[in-house]
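[1] Predicted model and sequence below, questions to follow.
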Amino acid sequence: VVGSLLCARGNRGLAACGMLAATAILVLGVIAAARLGGADFPDVAQLAPALVAGIAMTCATAAGVPSRE
């Protein structure tokens, strides 16, 4: 939702910030789930999908935000 709200403006900077915020929320969710499960920090295999998706979407939005017509 955070990423979508900031991408709706059509501004590359806001879109990239939205994707970074969305990635941070995903990573914090994975960390919180690991903490609730009894671990101090999640394994890299648990964090990798959120980080890879976040980096890919941030690069995609920085390359060009689709126009809303």
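    Nice, I can see it.
[2] CA only for contacts and neighbour counts going forward, please
    OK.
[3] Surely residue 16 and residue 55 touch.
    No. Applying C-alpha atoms under 8 Å as the test, residue 16 and residue 55 come out as separate, 9.9 Å apart.
[4] structure B:
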Amino acid sequence: MPKPAKPQIRVYITEEKDRLLKAMAGIKDSSVNAIVNEAIDRWLEEAEQKEVIEKFNLDRLDEVG
């Protein structure tokens, strides 16, 4: 049975940021997807976001209740 597709998000950025991300991905032998995922992971680990996650029990969103 095939794996379900991962959720996708769409963001709009400037052409300058698009070119820069693509260039950085090429230089680092990575992908724009990997770079953006790393940025999101780092943002979610910041103290401010962790406080919100804990306050609203967002770490349990996938629990069946």
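    Received the coordinates, thanks. Given the structure is predicted, the values throughout are model-derived calculations rather than measurements.
[5] Would you pull the TM-score for this pair?
    The TM-score (TM-score structural alignment, normalised by the length of structure 2) is 0.32; 44 aligned residues with a C-alpha RMSD of 4.3 Å.
[6] who has more neighbours, residue 16 and residue 55 of structure 1?
    Taking other C-alpha atoms under 10 Å, residue 16 of structure 1 and residue 55 do not tie; residue 16 has more neighbours (25 against 16).
[7] What is the helix or strand encompassing that one packed up against?
    Assigned by DSSP states H and E, residue 16 of structure 1 belongs to helix 12-36. The contact analysis (3 or more C-alpha pairs under 8 Å, 6 or more residues apart in numbering; DSSP states H and E) places helix 12-36 of structure 1 against helix 2-7, helix 44-63.
[8] any chance of these in a markdown table, with distance to residue 29 of structure 1 too?
    Shown next, in a markdown table, are those (distance: least, C-alpha to C-alpha, whole Å):
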| stretch | distance to residue 29 of structure 1 |
| --- | --- |
| helix 2-7 | 14 |
| helix 44-63 | 10 |
